[in-house]
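**Q** Give me coordinates for this.
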Amino acid sequence: MAVLLDNPVRSYAWGSPTVIPELLGRAPSGQPEAELWVGAHPGSPSTVVGDGRPLSALIEADPAATLGAAVVGRFGPRLPFLLKVLAVERPLSIQVHPTIEQAAEGYDAEDAAGLALDDPRRSYHDRNHKPEMAVAVTPFDALVGFDDPAAVAASLEQCEHTDLVGAAAVLRESDGLERLVRRWLTLDDAAAAQIVTALTAEASARRDDPRFALVHRLAEVYPHDRGLLLALLLRHHTLAPGEAVFVPAGVPHAYLSGVAVEPQASSDNTLRAGLTPKHVDAPEVLRILRYEPHGAVAVRPVPAGPGLERYPVDGIDELGLSRVRLTAGTAVPVPGPLLVLVVEGAAAVDGVTLARGRAAFVPAAESGATLTGDGVAFTLTTALDQAR
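**A** Just a heads-up that it's a prediction; the model follows:
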């Protein structure tokens, strides 16, 4: 039968102190609570209500019954996906995620360098890739992918500082975006501080330009951070509730505000490029960064039955996300392996009751499981199983 889960919350400075406690129906902790993790990643696994075992241990005890032959054959005896709730009150770092080949190379290189898994200089915590999607629960602001270099150049050409006008000229060239990013991320600290100071002054004076208004907003949170230079080059997206964006490997992005559900491959590999007090690994960012403009992929939900919408992503076998609007008398099939998270109202799956904010795991052996109730839930399985 389905298994009720307790799910860990990660506290980061950018998180909201109230959103996740409200979702879970408990008092705030007084700390920013940024991410609710639902899954079996070893960094923060969900646990089974009743016996306290990590979900990973339940799966390892009988992979065939919990995951099914197809998933074990494709991904091995581990849950290949992870579902999060993001509660973003302050902008996150600008970051990129690796391909699976880059992740293996980076993990092995950091092992060889003697970096422990909890070393703050470490970027690779596993050998997996981290394709991810953000589905807005509230209006959700994000920077995803590079903007059109010509559009950025047109804004920079109106600047007074010679370095910024010079950057516009570089952007007009065929390989200018890559050359400018490499220059800005490898400047020595003194040179970077000089141009960041010029940019923040320009942004303060030109808040009628949306591009500079955004830089001004970010500078209030991250003054003197060279990530402001990179933010200037990125494309701003505002998602309405239910809208989604997929972030491929190598695409720079930063989530700015709002609440979203984030399905992803089960990984914690993040390469930070700026807007953070944490470790920035510029050489590794430059190794995996992709420079084509408009790297974000809009994902439009597709009706798949009464109250059921799917969010298809081509070529990513780990992600089979659906949003379910439940009404009395409706039963939606949810064959496992599958995670289900209720975000509004209440639901029941295979005899397990889920209040708002609660989640469950449906094993592959429960091929006839159904979801009922009155509310809204997200379900996550593999694209292999969703296609059945």
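
**Q** can we go C-alpha only for contacts and neighbour counts from here?
**A** Will do.

**Q** In this structure, where's the longest helix?
**A** Criterion DSSP state H: the longest helix present in the chain is helix 189-205.

**Q** Give the buried residues for the helix or strand following it.
**A** Using DSSP states H and E, the helix or strand that follows helix 189-205 in sequence is helix 210-221. For helix 210-221, the neighbour count (16 or more other C-alpha atoms under 10 Å) marks Arg211, Phe212, Ala213, Leu214, Val215, His216, Arg217, Leu218, Ala219 as buried.

**Q** Looking at those residues, spot the one nearest Ala192.
**A** Ala219 (14.4 Å; C-alpha to C-alpha).

**Q** ok, which stretches of this structure are helices?
**A** 19-24, 55-61, 63-67, 69-75, 100-112, 149-156, 162-171, 176-186, 189-205, 210-221, 227-232, 282-288, 383-386.

**Q** so which of the ones you listed gets nearest Val259?
**A** Among the helices of the chain, if distance is taken as C-alpha to C-alpha, the winner is helix 19-24, at 8.1 Å.

**Q** That closest one: how far from the chain's middle?
**A** 19 Å (C-alpha atoms, centre = their mean, to the nearest Å).

**Q** for stretch 134-143, same thing?
**A** Counting by C-alpha atoms, centre = their mean, stretch 134-143 comes out at 10 Å from the chain centroid.

**Q** and that stretch, how far apart are its ends?
**A** Its start and end residues considered, stretch 134-143 measures 12 Å (C-alpha to C-alpha, to the nearest Å).

**Q** For it, which outside residues touch it?
**A** Residues outside stretch 134-143 that contact it (C-alpha atoms under 8 Å, 6 or more residues apart in numbering): 231, 234-246, 252-263.

**Q** one step back: can you tell me which of the buried residues of helix 210-221 is closest to Leu86?
**A** Leu218 (19.0 Å).

**Q** Please name the residues that touch that closest one.
**A** With C-alpha under 8 Å, 6+ apart, Leu218 has these contacts: Pro91, Leu228.

**Q** quick one: it from Ala282, how far?
**A** Distance from Leu218 to Ala282, by C-alpha to C-alpha: 20 Å.

**Q** what does Pro28 give?
**A** Taking C-alpha to C-alpha, one finds Pro28 at 36 Å from Ala282.

**Q** which residue packs closest to Ser29, ignoring adjacent ones?
**A** Closest residue to Ser29 apart from its sequence neighbours, by C-alpha to C-alpha, 6 or more residues apart in numbering: Pro17 at 7.3 Å.

**Q** Would you check that that neighbour makes contact with Glu35?
**A** No. Under the criterion of C-alpha atoms under 8 Å, Pro17 makes no contact with Glu35, lying 11.0 Å away.

**Q** And the two? Which one has more around it.
**A** Glu35 (25 against 21; other C-alpha atoms under 10 Å).

**Q** Does that one touch Val9 like I think?
**A** Yes. Using C-alpha under 8 Å, Glu35 is in contact with Val9, at 5.6 Å.

**Q** picking up where we left off before, for the longest helix of the chain, which residues meet the burial criterion?
**A** Ala192, Ile195, Val196, Thr197, Ala198, Leu199, Thr200, Glu202, Ala203, Ser204.

**Q** now the other sequence, so there's something to compare against:
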Amino acid sequence: MRRLNCPVQNYAWGKRGSDSMVAKLKTLENEGFETEEGKMYAELWMGTHPNGPSRVMPEAGDFVEGAEEGHAGIFLIELLETHPHYLGDLEKLGDLPFMFKVLSINKALSIQAHPDKKLAERLYATRPDLYKDDNHKPEMAVALSDFEGLCGFRPFEEIVFNLHRYPELRGLVSLSAMRAMCSLPEDLEERRDALRKLFHSYITAKPEVVTTQVKALVQRLGSRVDESGFSSDGSVDHTDDEEIDLEDIYGEGYEHKEKGEMFLRRLRAEDYYVQDLMRRLSDEYPGDIGIMMPLLLNYMRMGEGESFFMAANEPHAYLKGDIMEVIKLDLHGWIWSLI
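**A** This next block holds a predicted model:
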């Protein structure tokens, strides 16, 4: 086993100085590395990507150029080209088909979704300058500390509940999109169409409408006073403080009472945290439409060692914490998905 000298990426959303897991790991890896307390350390890359290739740390007995004491070492890709058998069953590829990244996140990253196989093939055929391969793009990550993220759309009934509960969200979308969602279609394809219509209406809302509705929501959220919630003056009421009749939300004759109550329990449990998150997103990105995304996407709060998978076509965003991510690469070594 050989130690690697891995490059660090500095982005504005990273954690500052020694608070960053990236900086801590880099210091453990390289005793000569000096952490600058005023710099943001966002990512540590482990692999052969040309924008940040790892080097192999020299060891005693290395008789190759670059192995002298104090040298950074040869690039990992050079070692694999010289010793392709190190790749085992992947020897024919001539390179690693994946890359590891450690991310230290202090500020929310943008929402994105990666295409499925059919869409990837179409995008690659029509825009090869932007899409470097025709493969789908699932991702996997493990939390290295307490971590927050958004991943995948909420269950249909939860989104309908939030449409009723938050007038600002209703104010962002079209009436036809509202009707499609609130009709609670039973057919799965009809639900997908309704969700697609809602999301398109949401992300294409006019800037002046976004400004008005986001401002109204932030004002209603109020100011946070402690870890338990928000100040009562002008803030949104919480679901654990009120009686909720499911038929008021889902209509008379709603037949899935047990499922509805299950969703309501989840919404009650995370209510403070979601409102807290929206307030924090407002501080980080004032006036941005993404502030309401936690009402549409599943909000994950994870502890160290827990993991999650992001399938193709699932919108997701990293919000806060430290994770290790594995990213699949194409045969030319270009990254499929950049955070």
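
**Q** hmm, back to that, give me every residue that touches the residue nearest to Ser29 of structure 1.
**A** Pro28, Ser29, Gly30, Gln31, Pro32, Glu33, Ala34.

**Q** Recalculate using a threshold of 7 Å.
**A** Pro17 of structure 1 makes contacts with Pro28, Gly30, Gln31, Pro32, Glu33, as judged by C-alpha atoms under 7 Å, 6 or more residues apart in numbering.

**Q** filter these to the buried ones?
**A** Pro28, Pro32, Glu33.

**Q** Quick one: map the first one onto structure 2.
**A** What that stands for is Pro28 of structure 1. For Pro28 of structure 1, the aligned position in structure 2 is Thr35, judged by TM-score structural alignment.

**Q** burial measure for Gln9 of structure 2, as a count.
**A** 16.

**Q** that older thread, isn't the match of Pro28 of structure 1 right next to Ala23, touching?
**A** Yes. The pair Thr35 of structure 2 / Ala23 is scored as a contact, 6.4 Å apart, by C-alpha atoms under 7 Å.

**Q** and the contacts of stretch 134-143 of structure 1, which of them are in strands?
**A** If you go by DSSP state E, these have 234-239, 244-246, 253-263 in strands.

**Q** tell me which element Glu190 of structure 2 falls in.
**A** Residue-wise, Glu190 of structure 2 maps onto helix 188-203 under DSSP H and E.

**Q** For that helix, buried residues please.
**A** Quick answer for helix 188-203 of structure 2 (16+ other C-alpha under 10 Å): Arg191, Ala194, Leu195, Lys197, Leu198, Phe199, Ser201, Tyr202.

**Q** Looking at those residues, which one is closest to Ala269 of structure 2?
**A** Leu195 (24.1 Å).

**Q** how many neighbours does the aligned partner of Ser110 of structure 2 in structure 1 have?
**A** Under the alignment (TM-score structural alignment), Ser110 of structure 2 pairs with Ser93 in structure 1. Neighbour count for Ser93 of structure 1, taken as other C-alpha under 10 Å: 25.

**Q** now Arg287 of structure 1
**A** Arg287 of structure 1, neighbours per other C-alpha under 10 Å, totals 11.

**Q** any idea how far it lies from Pro91 of structure 1?
**A** Counting by C-alpha to C-alpha - Arg287 of structure 1 and Pro91 of structure 1 are separated by 24 Å.

**Q** now do Leu234 of structure 1
**A** Distance check for Leu234 of structure 1 against Pro91 of structure 1: by C-alpha to C-alpha, it reads 14 Å.

**Q** count of residues packed around the counterpart of Leu67 of structure 1 in structure 2?
**A** Counting by TM-score structural alignment, Leu67 of structure 1 corresponds to Leu87 in structure 2. Counted with other C-alpha under 10 Å, residues neighbouring Leu87 of structure 2 total 16.

**Q** what's the answer for the one 3 residues further on, then?
**A** One way to gauge burial is a neighbour count; for Leu90 of structure 2, by other C-alpha under 10 Å, it gives 13.

**Q** what's it in contact with, if anything?
**A** With C-alpha under 7 Å, 6+ apart, Leu90 of structure 2 has no contacts at all.

**Q** Ok, the one 10 residues further on next?
**A** Residues in contact with Phe100 of structure 2, defined by C-alpha under 7 Å, 6+ apart, are Trp45, Met46, Gly47, Met324, Glu325, Val326, Ile327.

**Q** quick revisit: closest to Asp111 of structure 1 out of the buried residues of helix 210-221 of structure 1?
**A** For the buried residues of helix 210-221 of structure 1, the nearest to Asp111 of structure 1 is Leu218 (34.2 Å; C-alpha to C-alpha).

**Q** Identify the residue of structure 2 aligned to the closest one.
**A** Checking TM-score structural alignment: Leu218 of structure 1 goes with Leu281.

**Q** can you tell me how far its match sits from Gly287 of structure 2?
**A** In terms of C-alpha to C-alpha, Leu281 of structure 2 sits 9 Å off from Gly287 of structure 2.

**Q** do the same with Ser183 of structure 2
**A** Counting by C-alpha to C-alpha - Ser183 of structure 2 and Gly287 of structure 2 are separated by 30 Å.

**Q** one step back: can you redo the buried ones among the contacts of Pro17 of structure 1 as CSV with distance to Pro303 of structure 1?
**A** As requested, the buried ones among the contacts of Pro17 of structure 1 are exported to CSV (distance: C-alpha to C-alpha, whole Å):
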residue, distance to Pro303 of structure 1
Pro28, 36
Pro32, 36
Glu33, 33
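
**Q** Pick the one among these closest to Ser44 of structure 1.
**A** Glu33 (14.2 Å).

**Q** Distance-wise, check the closest one relative to Gly274 of structure 1.
**A** On the measure of C-alpha to C-alpha, Glu33 of structure 1 and Gly274 of structure 1 end up 21 Å apart.

**Q** Repeat that for His237 of structure 1.
**A** His237 of structure 1 is 19 Å from Gly274 of structure 1, by C-alpha to C-alpha.

**Q** For these two, indicate the residue with more neighbours.
**A** Neighbours per residue (other C-alpha under 10 Å) separate His237 of structure 1 from Gly274, with Gly274 holding more: 25 against 16.

**Q** who touches the more buried one in this structure?
**A** Per C-alpha under 7 Å, 6+ apart, neighbours of Gly274 of structure 1: Ser93, Ile94, Asp225, Arg226, Gly227, Val280.

**Q** Just to check, the fourth one is in contact with Ile195?
**A** Pointing back at Arg226 of structure 1 there. No. In this structure, Arg226 of structure 1 is not within contact of Ile195 by C-alpha under 7 Å, at 8.6 Å.
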